[in-house]
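> sharing a sequence plus its predicted fold:
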Amino acid sequence: MLTRNQIRALVNEHGHDILDHEHMRIERTSYQHGCITTYAHSIRVACLAVWFADRLHLWHRVDLRSLIRAALLHDYFLYDWHDWDDGDHRLHGFTHGRTALRNAMRDFRLNAIERDSIACHMFPMTPTPPSYLEGYLVTMADKVSATRETVSLKRFNRPKLARR
C-alpha cells in the first residue's frame, strides 16, 4: 500500500505541468469549499483518487496518469463561484464540469479518459455518468473531499486570499 508521501509524489510526477501552469494561480486565489482553495481541493481529489485505486487494488485496470490529470483538472473552471456575477454562477454545480473541460482542453492535451472524467465528475447532478473507471474514482474522491471540506469546523476561520 502506498503512503501519503508516495501518493503525493505520484501526483507531482504526473501532474507537474498542470500544477505549474499559470492559470493555477486563479485556483490558488479562489475558495472552493469552506476554507479550502480550488487548488488545494484539486490536489486532495487527486491524492484521494490514487488512494482509492491503491486500496481497491485497481492498478491493473486504471491509467494512473489519466486518473491524476483528470482529478487535478476536474474543477478547472477558473473563476470564484462565490463572487457575485449577476447570476451567471447560479447553476455552477450543474455547469462547471463542461467549463472545466473547455478550459482544460484549451491549456492541455487531454486523452478520452481525462476528458470524460472531467466532464462527468458531477454525476448524478449531471445526467451522464463517467464512461471509465478513472472517472468514477475522480467522482467518488470529489464527493468525499467536498463533503469533508464543507462540514469542517475550520470553514469558519477562512482567511482572506490575495486576488489575481
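Done, it's in. Residues are numbered from 1 along each chain as shown.

> all contacts plus neighbour counts: C-alpha atoms, from now on.
OK.

> wait, doesn't T139 sit right on H121?
Yes: the pair formed by T139 and H121 meets the contact definition of Cα atoms under 8 Å, at 4.7 Å.

> quick one: which of the two has more around it?
Legend: neighbour count by other Cα atoms under 10 Å for T139 and H121, higher for H121 (29 against 25).

> for comparison:
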Amino acid sequence: MKSYKKDKEYMSLVGPLIDHPRFQKLDGIVQHHHSTRLEHSINVSYTSYKIAKRLGWDAKSTARGGLLHDFFYYDWRTTKFNKGHAWVHPRIAVRNARKVTTLNKREEDIILKHMWGATIAPPRYKEGYIVTMVDKYWAVREASRPLKKWFKKPIAYSRKLLGSHHH
C-alpha cells in the first residue's frame, strides 16, 4: 500500500477528492512522460502536506490545493493552449475543482499560482510556495524515471567488465 494511503489524517482531508470519479479520470492522462496526472497530483499533494504540517502551516489547504493544482483533462502538448498553458490550465483546474468541492481562498490561490516562475503573479500565501516548489521537484523526478534505470545498467555493466579484467 502506498504510504499516503496509510496516513489517516491526510486521507481524511483528501480521500473523498481522490476517490471522486471526475478526479479518477486523471489516472488515464500521462503527465510527465512516465507518470499519470493522478499520480503526479497525489505526489505533489502528499509531499506538500508533510512539509506544511512540519512547519505548522495550513496543511489541510496545502494538501487540497496541491491535489487539485493540475485538475484538467487535455494534453497541453497537443492543444491550441500550449503557448498559454502555464496561465490557462490553473484557471481550468480551479473551475474543475469547484465542481467537486468548495475551495477556500488559500486553496484557490495555491491552484492559480502554482506555475509561478512560468507566470508572473507570485503566490499570495506561504503554502503556495511549497506547492510551487514541490510541483517542480516531482515534475523533474517523474520525467527522469527512465534515466534512473539507464544509469543503473551501465554501472552494473562496468563493474562486470572491471571485475573480469583484474588479474
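Perfect, thanks for sending it. Source: prediction; values computed, not measured.

> what's the counterpart of M105 of structure 1 in structure 2?
Under the alignment by TM-score structural alignment, M105 of structure 1 pairs with R98 in structure 2.

> by contact count, what packs against the helix or strand where that match lies?
Under the criterion of DSSP states H and E, R98 of structure 2 resides in helix 85-100. Counting contacts by 3 or more Cα pairs under 8 Å, 6 or more residues apart in numbering; DSSP states H and E, helix 85-100 of structure 2 packs against helix 59-68, helix 105-113.

> deepest in the core, which of these is it.
Ranked by mean neighbour count, those are led by helix 59-68 with a mean of 28 (mean count of other Cα atoms under 10 Å).

> mean distance, that one to its aligned residues in structure 1?
For helix 59-68 of structure 2, the mean deviation from structure 1 after alignment is 0.7 Å (mean Cα distance after the TM-score superposition for structure 1).

> residues in structure 1 aligned with that helix?
Mapped onto structure 1 using TM-score structural alignment, helix 59-68 of structure 2 spans residues 64-73.

> got a list of contacts for that stretch?
With contact meaning Cα atoms under 8 Å, 6 or more residues apart in numbering, stretch 64-73 of structure 1 is reached by 11, 14-15, 18-19, 42-43, 45-47, 49-50, 100-101, 104, 111, 113-115, 117-118, 134-135, 137-138.

> quick one on the thing from earlier: including distance to R22 of structure 2, could the helices and strands packed on helix 85-100 of structure 2 go into JSON lines?
Formatted as JSON lines, those follow (distance: least, Cα to Cα, whole Å):
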{"stretch": "helix 59-68", "distance to R22 of structure 2": "11"}
{"stretch": "helix 105-113", "distance to R22 of structure 2": "17"}
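
> those: which one's closest to L147 of structure 2?
With respect to L147 of structure 2, and counting by Cα to Cα, the nearest of those is helix 59-68 at 26.0 Å.

> let me know the angle separating the closest one from helix 85-100.
Relative orientation of helix 59-68 of structure 2 versus helix 85-100 (axes from the mean of the first three to the mean of the last three Cα atoms, to 10 degrees): 110 degrees.

> just the strands in structure 2 please.
Read by DSSP state E, structure 2 holds no strands at all.

> roughly how far apart are the closest residue to H23 of structure 1 other than its chain neighbours and T95 of structure 1?
Nearest residue to H23 of structure 1, sequence neighbours excluded (Cα to Cα, 6 or more residues apart in numbering): L78, at 7.3 Å. Taking Cα to Cα, to the nearest Å as the measure, L78 of structure 1 and T95 of structure 1 are separated by 13 Å.

> same check, this time on C120 of structure 1
Distance of C120 of structure 1 to T95 of structure 1, given as Cα to Cα: 10 Å.

> which neighbours do these two share?
Here C120 of structure 1 and T95 share no contacting residue, scored by Cα under 8 Å, 6+ apart.

> do I have it right that F52 of structure 1 meets V138?
No: using Cα under 8 Å, F52 of structure 1 is not in contact with V138, being 9.4 Å away.

> who's more crowded, these two?
The residue with more neighbours, out of F52 of structure 1 and V138 and counting by other Cα under 10 Å, is V138; that gives 30 against 16.

> corresponding residue for that one in structure 2?
Using TM-score structural alignment, the equivalent of V138 of structure 1 in structure 2 is V131.

> contacting residues around its match?
Counted by Cα under 8 Å, 6+ apart, V131 of structure 2 has contacts 44-45, 48, 62, 65-66, 110, 114.

> now do the end-to-end distance for stretch 31-38 of structure 2.
Using Cα to Cα, the end-to-end distance of stretch 31-38 of structure 2 comes out at 8 Å.
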